[in-house]
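Participant: here are the coordinates; sequence isn't available:
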């Protein structure tokens, strides 16, 4: 990327809409109510032949105390400091407000390069607001409509000379290409080693106020994500890339997931949906519990969702520093985990403190091991030798008096491990026997906690007369009978 562009302005001027327009995807949540965006969201933007990083920021408000709005303002000011270019948006239909003047004052003092744009500028109703924008002292405003994609050519004209300036300063950087060689495609079964270009995808999920954002901030060593005592602060699923003691990781902070019946507001539904999308794209899902109230019904639903999506799962119990009877509590937690999550038998359970940082090294080891297990492949020879022993120890059921025969077994896929068993009457195989085989696979081949898929398939020989009419077999029987008589 040649430079970084931060979109700044007061609430509800269309910053997230423009962010989505530049990245070409609906990454940021958009709603009519002000103050939807709270965290800094980064994305890879494309405008003509320009490639750059764009940052969507929270709306700047006139608050400098330790309230939620004050913390959001400090986070936005941090984005202004780290960005190469700041794009200030105003609402052309509303005109310049006192908050706009405060934002402009901040950008004049802290911004390196500032571009002014008047959004929602389609139609004559915006003319008066555009004229007022000249009074901010940030130069000629760009007439823009993020919703309809108007005015992007003018934005391109302002960014082009700046991009050339930044490119001249970073000539030593390796140029990016649109064509990459994916070594994983050459051997689909090989375990993908996380790299800086393709880091390990980790999603942190849980109920509101479990400490997800605080945990990620502790890993990063900085206040990158908005935190506080209020529940439900995080709305967008924010991803940050980091090097975790030599392990390249892209970690997703997600919104707290409450019970479906309690989620009534449209915005919260969008936040939860964004978190679910992060789970689907993740490789390892960390389910974060509150040590004071662990394994609530919603915690179990979230863990079950990750298992159904086929992701590697790690259970992390946060706020462990506040526990007094640690030895008794950890014993209880392990028993509850085994009883309430049988579908994730043996799932790693790690105690951590996002506030102090204790246990984060164990969490990293658990994530790395869960990822390795998620990619585990077992040879066919070992599987069939194991299957013979399992059948001998506990034969399969015999519905209708006819024993189901398990003939052959092989691994069909990884991520998560999936196995196919060739047998007779697969539709009559009981769920209990399938669970017996899955648990045996976990124990024998060291696959604790990871989702294991098992499919029963029929290997019966095809009947050559299956699609013949009824008269054809009768003529064959007569012919065969005549042949026997001649003999």
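Facilitator: Nice, I can see it. No experiment lies behind these values; they were computed from the predicted model shown. Numbers count the residues shown, from 1 in each chain.
Participant: Only C-alpha atoms from now on, for both contacts and neighbour counts.
Facilitator: Will do.
Participant: Please enumerate the helices of the stretch 1-150 of the chain.
Facilitator: Taking DSSP state H, counting those that start in this stretch as the test, the helices found in the stretch 1-150 of the chain are 15-23, 68-82, 98-110, 127-133.
Participant: Then the stretch 201-350 of the chain?
Facilitator: Ranges of helices within the stretch 201-350 of the chain are 212-220, 266-281, 297-308, 326-340, based on DSSP H, counting those that start in this stretch.
Participant: elements contacting the shortest one?
Facilitator: Okay, so that is helix 212-220. When contacts are defined as 3 or more C-alpha pairs under 8 Å, 6 or more residues apart in numbering; DSSP states H and E, helix 212-220 sits against strand 200-206, strand 247-253.
Participant: Which stretch among the helices of the stretch 1-150 of the chain is buried most, on average?
Facilitator: helix 15-23 (a mean of 23; mean count of other C-alpha atoms under 10 Å).
Participant: how about the helices and strands packed on helix 212-220 in CSV, adding distance to residue 172 and mean neighbour count?
Facilitator: Formatted as CSV, those follow (distance: least, C-alpha to C-alpha, whole Å; neighbours: other C-alpha atoms under 10 Å):
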stretch, distance to residue 172, mean neighbour count
strand 200-206, 27, 26
strand 247-253, 23, 22
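Participant: how about the ones you listed, which one is nearest residue 284?
Facilitator: strand 200-206 (4.9 Å; C-alpha to C-alpha).
Participant: now the angle from that closest one to helix 297-308?
Facilitator: 160 degrees (axes from the mean of the first three to the mean of the last three C-alpha atoms, to 10 degrees).
Participant: residues in contact with strand 200-206?
Facilitator: 194, 212, 247-257, 275, 278-279, 281-289, 299, 302 (C-alpha atoms under 8 Å, 6 or more residues apart in numbering).
Participant: Mark which of those are buried, thanks.
Facilitator: 212, 247-257, 275, 278-279, 282-289, 299, 302 (16 or more other C-alpha atoms under 10 Å).
Participant: putting a second one here so we can go through both:
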């Protein structure tokens, strides 16, 4: 079992900056505004030869349990209880304040090993605050600067006993099995079965995105069966893109919760711009994107723009109609939404739509089945022989039009890439082939090979003309 290190402290003491320093990437949002972090965020940290899981948490604040700040504090307390050791961070420049002493008492009650960190200790101004930290009774504080990387050697020495102990426990309990003992028999499986089995061992990366207050975090909490994400009636609670490791029917899944995407013109605040950029990054690195729509007000203009963004990024797509439990006439509503989807989203015709309720837990199995099916389609490869048999039939039914009195000749087609499927069509004068005929080819290709729910790329290339430099050769 890998050691888990939680970073806690009051707001704006540099917890997310320290998190980014330890993971070696700018994963957590950092801003001068207090209270930027709300959900707890995990990452793989490395400090010298130490490797452990680091958890960034929301700033500790005294608040009512039902308020947003109270729910954030509950998330932080859960992270503390599940941690191997806690890094208690204070601001050395500000010095100790009553809130620091209050939460120091809370850490003592929970009884988890704690390491006191006096952050922002660079320069003379931070030196006095580092000495003042002795008053908390946690032993020698570690004076460091997460921003500039000072004091990391002292942090390494303080963490070594806890991380080494967890690694030793893992070495005893996680003994790998001998492959010969787990072999099913003497005969080897077919290549396709082996490839499918290998694919199921690789985590499926699913990103859940959509407009604010569409129920994304509630949906993920219901999927994984725990209150991992901060939820509530307020719009825009989620700020960071939070990843969660999960398993569905034996297959590893990596779920990404993202901040709600509003219209670009309405995004003025610097912090919201950072949240949107983090959400777009999660979409780019996902394999399947679930666009969560509010079933009571579906297919708003912003919903269509989000779907178009997913298509341009080339991700597999599933549309989730959340809050389906609030719909009264479900048969009529489903028929209307299906027609609306096919009309407004022709670029992903036949995209899977799932009716669900994240709050009630309805339709979750259908959502995961749709995500796995569209992922297989996204990875699909079609042989050149099948492609050209399809092309021959298409040209017989509807040959390309003549442009300027000259017929365009389409010679052959092939698939050059998957994830998403990318096809190349070799023809004469590709620059003058009408867009309408290209759309006809894409739509027929999608229907013939059942490529619904994934964006298709079709490139046109001109074949080599053997008579191009005939006069020069003479």
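Facilitator: That came through fine. These numbers come from a predicted model, not from an experiment.
Participant: returning to that earlier point: nearest to residue 439 of the first structure, of the helices and strands packed on helix 212-220 of the first structure?
Facilitator: Closest approach to residue 439 of the first structure among those is made by strand 200-206 (25.6 Å; C-alpha to C-alpha).
Participant: In the second structure, which residues correspond to that closest one?
Facilitator: Counting by TM-score structural alignment, strand 200-206 of the first structure lines up with residues 204-210 of the second structure.
Participant: Pick out the residue nearest the middle of the second structure.
Facilitator: Taking C-alpha atoms, centre = their mean, the centroid of the second structure lies closest to residue 256, which sits 3.4 Å from it.
Participant: how about that residue, what's its partner in the first structure?
Facilitator: Aligned against the first structure - with TM-score structural alignment as the criterion - residue 256 of the second structure pairs with residue 252.
Participant: isn't its match right next to residue 242, touching?
Facilitator: No. Taking contacts as C-alpha atoms under 8 Å, residue 252 of the first structure lies outside contact range of residue 242: 11.1 Å.
Participant: Identify, out of the helices of the stretch 201-350 of the first structure, the most deeply packed stretch.
Facilitator: Per-stretch averages of neighbours, counted by mean count of other C-alpha under 10 Å, single out helix 212-220 among the helices of the stretch 201-350 of the first structure, with a mean of 21.
Participant: what about that one, how far off from the second structure?
Facilitator: Once fitted to the second structure, helix 212-220 of the first structure is off its aligned match by 0.4 Å on average (mean C-alpha distance after the TM-score superposition for the first structure).
Participant: Residue 335 of the first structure: which of the helices and strands packed on helix 212-220 of the first structure is closest?
Facilitator: Per C-alpha to C-alpha, nearest to residue 335 of the first structure of those: strand 200-206, 20.1 Å.
Participant: once aligned to the second structure, how far is that closest one on average?
Facilitator: Mean for strand 200-206 of the first structure is 0.3 Å (mean C-alpha distance after the TM-score superposition for the first structure).
Participant: can you give me the angle that strand makes with helix 266-281?
Facilitator: Put simply, strand 200-206 of the first structure runs at 140 degrees to helix 266-281, going by the same axes, to 10 degrees.
Participant: which stretches of the stretch 101-250 of the first structure form strands?
Facilitator: With strands called from DSSP state E, counting those that start in this stretch, the stretch 101-250 of the first structure shows them at 113-119, 142-143, 200-206, 238-244, 247-253.
Participant: Trace residue 283 of the first structure over to the second structure, please.
Facilitator: So, by TM-score structural alignment, residue 283 of the first structure is matched to residue 287.
Participant: Quick one: map residue 304 of the second structure onto the first structure.
Facilitator: Residue pairing (TM-score structural alignment): residue 304 of the second structure is matched to residue 300 of the first structure.
Participant: Likewise for residue 412 of the second structure?
Facilitator: So residue 412 of the second structure corresponds to residue 408, using TM-score structural alignment.
Participant: Give the next helix or strand downstream of the one helix or strand its match maps to.
Facilitator: Using DSSP states H and E, residue 408 of the first structure sits in strand 406-413. Using DSSP H and E, the helix or strand that follows strand 406-413 of the first structure in sequence is strand 418-423.
Participant: which residues in the second structure does that following strand match up with?
Facilitator: The aligned range for strand 418-423 of the first structure is 422-427, by TM-score structural alignment.
Participant: what sits against the nearest residue to residue 147 of the second structure once chain neighbours are set aside?
Facilitator: Excluding its sequence neighbours, the residue lying closest to residue 147 of the second structure (C-alpha to C-alpha, 6 or more residues apart in numbering) is residue 17, at 6.4 Å. The contact partners of residue 17 of the second structure, by C-alpha under 8 Å, 6+ apart, come to 28, 30, 146-147.
Participant: try residue 353 of the second structure
Facilitator: By C-alpha under 8 Å, 6+ apart, the neighbours of residue 353 of the second structure are 318-321, 338.
Participant: What about those residues, which are in strands?
Facilitator: 318-321 (DSSP state E).
Participant: most neighbours, which of those residues?
Facilitator: Highest neighbour count within those, by other C-alpha atoms under 10 Å: residue 320, with 29 neighbours.
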